[in-house]
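# let me see the structure of the following:
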Amino acid sequence: MSGGAVYSHGHHESVLRSHSWRTAENSAGYLLKYLQPDMHILDIGCGPGTITADFARLVPQGNVVGVEYGTNDVLDKARKHAAEQGITNIDFQNGDICNLEDIPDDTYDVVHCHQVIQHIGDPVKALKEMKRVAKPGGLVAAREADAKAFAWFPESETMDEWMDVYQKVAYANGGEPNAGRRMVSWALAAGFQQKDINATTGTWCYSTPEERAWWSDMWADRTVNSTFSSNAIEKGLATREKLERISQHWREWGTKEDGWFALLHGEIVCRA
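Okay, the predicted model is just below:
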């Protein structure tokens, strides 16, 4: 990933399992009221394209381009998903949020990213580039998690250890795991005026048996199998034994009848 950072999670199946769950409704709901049927949208960091495809359905007289950095396998999954849905006003291509050199100035009505800027070494540069390719009066929209604001029950030392490793891996890779609270600050630094920034928050919550099972199994797998795991071990931030213990604890947490996990996200819609 450009901008002096490394994507901490990689594209292991357990990571794409999480990305594929995302929809425009559960991950970009703050933006939907702004969309018009004839808009042209750029979706940066599109991953397997589930949010991107939803956008395309919402702009039937417009079109959507999904961009992902250096991973053709994931783009192939996105193309397959769109084809299976019968969506034709959509395209996918490689691209770098900090250097969208193939896109002219003032091209898109909406430039969107979800859970991308937290992994970028220079978030302000990324937002400046998003602003450049947005039409005058167009929208730049971003939603980023804020890991320090995650909350869970039951509480435990092992879950605290997981969060500690999560933070350390993200910082070691040049990212900012607590990006949500910084979105307005970064937007101002990127040249947006305060009056043109609408800041909101959004949450995900996992509480039902099905939600807990899905979330806990996904994180149990990510903790020991994804790039997050290899980064933690290679950088001396956790041992394999520690990660396996955390992984097992995730599975145990998922069985708790009173288990509850909530994630806070910072959201911005900026007028270019």
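# only C-alpha atoms for contact and neighbour calcs from this point on.
OK.
# how near is the closest residue to residue 222 other than its chain neighbours to residue 226?
Using Cα to Cα, 6 or more residues apart in numbering and skipping the chain neighbours, the partner closest in space to residue 222 is residue 14 (5.6 Å). To residue 226, residue 14 is 7 Å away according to Cα to Cα, to the nearest Å.
# circling back to that earlier point, any idea how far the residue nearest to residue 222 is from residue 181?
27 Å.
# ditto for residue 77
Look at residue 77 and residue 181: by Cα to Cα, they are 32 Å apart.
# those two: which is more packed in?
Per other Cα atoms under 10 Å, whichever of residue 77 and residue 181 has more neighbours is residue 181, with 20 against 17.
# how about that one, what does it touch?
146, 266 (Cα atoms under 8 Å, 6 or more residues apart in numbering).
# make sure it is indeed in a helix.
Yes: Residue 181: assigned to a helix according to DSSP: H, G, I helix; E, B strand; the rest coil.
# what's the burial count for the closest residue to residue 6 other than its chain neighbours?
Nearest residue to residue 6 in three dimensions, chain neighbours excluded: residue 173, at 5.1 Å (Cα to Cα, 6+ apart). Number of residues near residue 173 (other Cα under 10 Å) recorded here: 19.
# then residue 104?
Residue 104, neighbours per other Cα under 10 Å, totals 11.
# wait, it sits on residue 135?
No: the criterion here is Cα atoms under 8 Å, and residue 104 misses it with residue 135 at 10.1 Å.
# picking up where we left off before, element containing the residue nearest to residue 222, please.
For residue 14, the element it lies in under DSSP states H and E is helix 13-21.
# before we move on, what about residue 220?
helix 209-225.
# by contact count, what packs against that helix?
helix 13-21, helix 227-234, helix 240-254 (3 or more Cα pairs under 8 Å, 6 or more residues apart in numbering; DSSP states H and E).
# at 6 Å what do you get?
Counting by 3 or more Cα pairs under 6 Å, 6 or more residues apart in numbering; DSSP states H and E, the packing neighbours recorded for helix 209-225 are helix 240-254.
# got the contact list for the helix it packs on?
212-213, 216-217, 220, 223-224 (Cα atoms under 6 Å, 6 or more residues apart in numbering).
# can you pull the buried residues of that helix?
Residues of helix 240-254 classed as buried by neighbour count (16 or more other Cα atoms under 10 Å): 242-251, 253-254.
# stretch 93-108 now?
Buried-residue list, stretch 93-108, by 16+ other Cα under 10 Å: 93-98, 100, 105-108.
# got CSV for the residues you listed, with distance to residue 63 and secondary structure too?
Below are the buried residues of stretch 93-108 laid out as CSV (distance: Cα to Cα, whole Å; DSSP: H, G, I helix; E, B strand; the rest coil):
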residue, distance to residue 63, secondary structure
93, 14, strand
94, 17, strand
95, 17, coil
96, 20, strand
97, 19, coil
98, 22, coil
100, 18, coil
105, 17, coil
106, 15, coil
107, 12, coil
108, 10, strand
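# mind putting these into a markdown table with distance to residue 233?
Output for those, formatted as a markdown table (distance: Cα to Cα, whole Å):
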| residue | distance to residue 233 |
| --- | --- |
| 93 | 32 |
| 94 | 29 |
| 95 | 29 |
| 96 | 27 |
| 97 | 28 |
| 98 | 28 |
| 100 | 33 |
| 105 | 42 |
| 106 | 43 |
| 107 | 43 |
| 108 | 41 |
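# and for comparison, fold this next one:
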Amino acid sequence: MTRPADENYLHGHHASVLAAHGARTAENSAAHLLPHLSSGTTLLDVGFGPGSITAGLARIVAPGQVVGIEAAPDALAAAQALMEERGVDNVALRTGSVYELPFEDGSFDVVHCHQVLQYLTDPPAALREMARVARRVVAVREVDYAVMHWHPANPGMSDWLECYRRIARDNGGEPDAARHLRAWSNAAGLPALGEVSVDATTWTYASPEVTRWWGDVQSARILESEQNAKLRALGLDDDRIAAMAADWRAWGEHPDAYFSMVHGELLLLKE
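Reported below is the predicted structural model:
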């Protein structure tokens, strides 16, 4: 069955979104995969976004070749610029769909995706396709929005989280993806292919510079990115949206600010 390459990615690719995603690195976002990489490893990165994780993975596996697949041309352009800026020359980027990867079975030692399955209408189908083109390893990392937590509490951030989860589900996705990884793996038939493990790690923001950055980024995304249109489509007015953004900024400036989010991590080690 043919499916669209981009299933209405709800964040869009505004500069504020790419800036937030660009803070991700191989070390802070793919640590569960790193022990399985070495010089010469070939790797497919699915849904690479601005390319910051991809660039880090490419540095580790060089001179091994890395291919990136991304549904959005805007993200591809940003990632290509990053590769050129960093002098990464062992990465080839292209557009395509995770449901129909244009590669033969077992084309790559490793297939990786970060924050992709949560936006899809059929995550098990995507996992099966990634496993098909992987020789040794499939690595996935997904967030769980429902257990995001922060201090101090404020109404705007709580309102944002509730609305975001509604929008994500209206989009056909699953914002609490981390808790579904084992179920999706089973539905995809991955245990028949090798050893499957599921674990969890967190991102935590708890220093003045980082909380200020995170509050500002989230505020900008609410006001300026595709998320703004999604909130309006949900029925929110200007005042309610502005209150969300203001509370994110106020939280980021607070001396006690703390924010943490849980990520599920799935590894398939093929037999």
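# re earlier: now, the most widely separated pair of the contacts of helix 240-254 of the first structure?
Greatest spatial distance in those: 212 and 224, 18.5 Å, computed using Cα to Cα.
# quickly find the element holding residue 57 of the second structure.
helix 52-61.
# that helix aligns to what range in the first structure?
Mapping helix 52-61 of the second structure onto the first structure (TM-score structural alignment) gives residues 50-59.
# then stretch 241-249 of the second structure?
Residue span in the first structure matched to stretch 241-249 of the second structure, by TM-score structural alignment: 243-251.
# give me the mean distance between the matching stretch and the second structure.
Following superposition, stretch 243-251 of the first structure is found to deviate from the second structure by 0.7 Å on average (mean Cα distance after the TM-score superposition for the first structure).
# and residue 181 of the first structure, what pairs with it in the second structure?
Residue 181 of the first structure maps onto residue 179 in the second structure, by TM-score structural alignment.
# check contacts around residue 186 of the first structure.
By Cα under 6 Å, 6+ apart, the residues touching residue 186 of the first structure are residue 124.
# with residue 117 of the second structure instead?
Contacts of residue 117 of the second structure (Cα under 6 Å, 6+ apart): residue 123.
# helix 240-254 and the helix holding residue 220 of the first structure, what's the angle between them?
Relative orientation of helix 209-225 of the first structure versus helix 240-254 (axes from the mean of the first three to the mean of the last three Cα atoms, to 10 degrees): 180 degrees.
# where along the stretch 51-200 of the first structure do the strands fall?
63-68, 90-94, 108-114, 134-145, 151-153, 197-206 (DSSP state E, counting those that start in this stretch).
# for the longest one, packing partners?
Right, the one you point to is strand 134-145 of the first structure. Strand 134-145 of the first structure packs on strand 108-114, strand 260-271, going by 3+ Cα pairs under 6 Å, 6+ apart.
# pick the most buried one from these.
strand 108-114 (a mean of 25; mean count of other Cα atoms under 10 Å).
# the helix holding residue 220 of the first structure vs the second structure, average distance?
Helix 209-225 of the first structure sits 0.6 Å off on average (mean Cα distance after the TM-score superposition for the first structure).
# list the buried ones in that helix?
For helix 209-225 of the first structure, by 16+ other Cα under 10 Å, it's 211-225.
# contacts for that helix?
Residues external to helix 209-225 of the first structure that are found in contact with it (Cα under 6 Å, 6+ apart): 14, 206, 229, 243, 247, 250-251, 254.
# please apply the same query to stretch 60-67 of the first structure.
37-46, 56, 89-95.
# cool, stretch 135-155 of the second structure as well?
106, 108-115, 175-178, 257-270.
# what's the answer for stretch 192-203 of the first structure, then?
Contacts for stretch 192-203 of the first structure (Cα under 6 Å, 6+ apart): 263-271.
# again, only this time at 8 Å
Against stretch 192-203 of the first structure from outside (Cα under 8 Å, 6+ apart): 30, 184, 187-188, 262-272.
# quick one: contacts for the residue nearest the centre of the second structure?
Of all residues in the second structure, the one closest to the mean position by Cα atoms, centre = their mean is residue 115, 2.2 Å from it. With contact taken as Cα under 8 Å, 6+ apart, residue 115 of the second structure is in contact with 140-143.
# one more time with 6 Å, if that's ok
residue 142.
# format the strands of the stretch 51-200 of the first structure as TSV; extra columns: distance to residue 26 of the first structure.
As requested, the strands of the stretch 51-200 of the first structure are arranged in TSV below (distance: least, Cα to Cα, whole Å):
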stretch	distance to residue 26 of the first structure
strand 63-68	18
strand 90-94	20
strand 108-114	11
strand 134-145	11
strand 151-153	18
strand 197-206	8
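# neighbours around residue 125 of the first structure, how many?
Other residues close to residue 125 of the first structure by other Cα under 10 Å number 20.
# do the same with residue 230 of the second structure
Applying other Cα under 10 Å, I find that residue 230 of the second structure has 19 neighbouring residues.
# how about residue 85 of the second structure?
Neighbour count for residue 85 of the second structure, taken as other Cα under 10 Å: 9.
# do the same with residue 198 of the second structure
So residue 198 of the second structure, with other Cα under 10 Å, has 16 neighbours.
# what do we get in the second structure for residue 7 of the first structure?
Per TM-score structural alignment, residue 7 of the first structure is aligned with residue 9.
# before we move on, what about residue 144 of the first structure?
So, by TM-score structural alignment, residue 144 of the first structure is matched to residue 142.
# ok, residue 36 of the first structure next?
With TM-score structural alignment as the criterion, residue 36 of the first structure matches residue 38.
# pull the contacting residues for residue 122 of the first structure.
residue 3.
# next one: the one 10 residues further on
When contacts are counted by Cα under 6 Å, 6+ apart, residue 132 of the first structure touches residue 105.
# count the residues that sit near residue 161 of the second structure.
Neighbours of residue 161 of the second structure using other Cα under 10 Å come to 15.
# apologies, that question was intended for residue 86 of the first structure.
Neighbours around residue 86 of the first structure, by other Cα under 10 Å: 11.
# any idea how far it is from residue 80 of the first structure?
Separation of residue 86 of the first structure from residue 80 of the first structure (Cα to Cα) stands at 10 Å.
# likewise for residue 168 of the first structure?
Distance from residue 168 of the first structure to residue 80 of the first structure, by Cα to Cα: 35 Å.
# more crowded one of those two?
residue 168 (19 against 14).
# matching the more buried one against the second structure, which residue comes up?
Applying TM-score structural alignment, one finds that residue 168 of the first structure aligns to residue 166 in the second structure.
# list the contacts of its match.
Going by Cα under 6 Å, 6+ apart, residue 166 of the second structure touches no other residue.
# state the distance from it to residue 186 of the second structure.
Residue 166 of the second structure is 26 Å from residue 186 of the second structure, by Cα to Cα.
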